[in-house]
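**Q** Below: sequence and its predicted model.
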Amino acid sequence: MRGISCPGPIVEAKKLINGLQSGEVLKLVSNCPGIKSDIAGWTRATGLKLLDTVETAPGEYEFFIAKARP
């Protein structure tokens, strides 16, 4: 979701997460300023699991988010 301003990446990620089965992982790529703290807070608040965060280029991140098992 490069080039999409916050909270756009989280809004789109929510739509994608809703389509996943429990335990499946979403890879989200974003260069939105502030996305690291936004993703961390969102996953905590929604019961998702942030598995990993990788900075692939300056200011660009890959987030691996698992849908929690029931």
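**A** Sure thing, it's come through.

**Q** contacts and neighbour counts: CA atoms only from here.
**A** Will do.

**Q** Run a quick neighbour tally on residue 23.
**A** For residue 23, the tally of surrounding residues (other CA atoms under 10 Å) stands at 14.

**Q** which residue packs closest to residue 4, ignoring adjacent ones?
**A** Spatial nearest neighbour of residue 4, chain neighbours left out: residue 32 (6.5 Å); criterion: CA to CA, 6 or more residues apart in numbering.

**Q** okay, now the one to match up with it:
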Amino acid sequence: MAADQVLDCSGLNCPLPVLRTKKAVDAMTSGQVLQMISTDPGSQNDITAWCKRTNNTLLGATAEGGKFIFSIKKS
């Protein structure tokens, strides 16, 4: 699924990737997809927990070359 928006949080540490993800998702409409890129290993657990807490859907999460890429669908 193609992302409607890409958010690059590379170089940012907790809690900034989650805070910026929240801000980006809040500005989107229901059904849109955000691709978030992070270099913070903690974001793997943080984004998964945030999606569950906010009822947004984590479509996928991959790790490659020190980057963590998340696809999040706004509920």
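**A** The structure has been received and is ready for your questions. Bear in mind that the values here come from a model prediction, so they are computed numbers and not experimental data.

**Q** Could I get the TM-score for this pair?
**A** Here the TM-score for the pair of chains, by TM-score structural alignment, normalised by the length of structure 1, is 0.90; 67 aligned residues with a CA RMSD of 0.8 Å.

**Q** Can you tell me the element the counterpart of residue 52 of structure 2 in structure 1 falls in?
**A** Using TM-score structural alignment as the criterion, residue 52 of structure 2 maps onto residue 44 of structure 1. Using DSSP states H and E, the element containing residue 44 of structure 1 is helix 35-46.

**Q** Would you mind getting the angle between the next helix or strand after that helix and helix 35-46?
**A** Note on helix 35-46 of structure 1: by DSSP H and E, the next helix or strand toward the C-terminus is strand 49-57. With axes from the mean of the first three to the mean of the last three CA atoms, to 10 degrees as the basis, strand 49-57 of structure 1 and helix 35-46 are set at 170 degrees to each other.
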